[in-house]
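1. just need the structure, nothing else, for what follows:
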Amino acid sequence: MRIYVGNLKYSVTDDELRDMFSDFGDVASADVIKDKFSGQSKGFGFVDMPNNSEAEDAIKALHDSMNDGRKLTVNEARPRTERPPR
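-> Got it, this is the predicted structure:
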């Protein structure tokens, strides 16, 4: 299951994001999304967990939890929608 994690502190790394979820089970990948020009974090990321029940447990436990003074938004990621060209 792909999980969206929002309202992250801009200094959070991929490894720190992985560590947040590893207590709940196997983490296939954890990626903090960065601006492609500046390399600065955009304050959100995605975590892939192969076991859906572990992923659901992580979502329930971490949604609205505090991390470095910020209230996290954690839910199942929605598929990306097509956007019109600029």
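2. from here on, contacts and neighbour counts on C-alpha atoms
-> Noted.
3. not counting its own residues, what contacts the lengthiest helix in the chain?
-> Across the chain, the longest stretch assigned as helix under DSSP state H is helix 52-62. Here helix 52-62 makes contact (CA atoms under 8 Å, 6 or more residues apart in numbering) with 1, 3, 21, 24, 25, 49, 72, 73, 74, 75, 76.
4. and for comparison, fold this next one:
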Amino acid sequence: MLRIYAGNLPADTTEREFTELFAEHGRVRSIELARDIFSGRCRGFGFVEMEGHEARAAINSLNGHTLRGNCLRVNLERPRGQSGRGRRR
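-> Presented below is the predicted three-dimensional model:
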């Protein structure tokens, strides 16, 4: 089971739309769409869990895909603190 990060999602993305986007490439085991606490709108990113070969197919197909004018960033989730950005100490 692999956990996929999807970023640059439109603010009006729904759980159903998010699931259907990835379901075209295999069985979606779970989703987690980050939402704003006050407005309930999508914060622009989410996570999907899929089996390995299906997850790789979804990543290859959806990374760079345009959804309502937004170019999606789709890749494997990186553990926190390993984004490659930030201050160096």
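5. on that earlier part again, so where is the longest helix of the first structure in the second structure?
-> Using TM-score structural alignment, helix 52-62 of the first structure corresponds to residues 52-62 of the second structure.
6. give the buried residues for the matching stretch.
-> 54, 55, 56, 58, 59, 62 (16 or more other CA atoms under 10 Å).
7. that older thread, any chance of the contacts of helix 52-62 of the first structure in TSV, plus neighbour count and secondary structure?
-> As requested, those are exported to TSV (neighbours: other CA atoms under 10 Å; DSSP: H, G, I helix; E, B strand; the rest coil):
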residue	neighbour count	secondary structure
1	17	coil
3	20	strand
21	22	helix
24	18	coil
25	16	coil
49	23	coil
72	19	coil
73	17	strand
74	23	strand
75	19	strand
76	16	strand
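8. in a helix, residue 20 of the first structure, correct?
-> Yes - using DSSP: H, G, I helix; E, B strand; the rest coil, the assignment for residue 20 of the first structure is a helix.
9. that one -> the second structure?
-> Here residue 20 of the first structure is matched to residue 21 in the second structure, going by TM-score structural alignment.
10. for residue 58 of the second structure, see how far away its match is.
-> From residue 21 of the second structure across to residue 58 of the second structure, the span is 9 Å (CA to CA, to the nearest Å).
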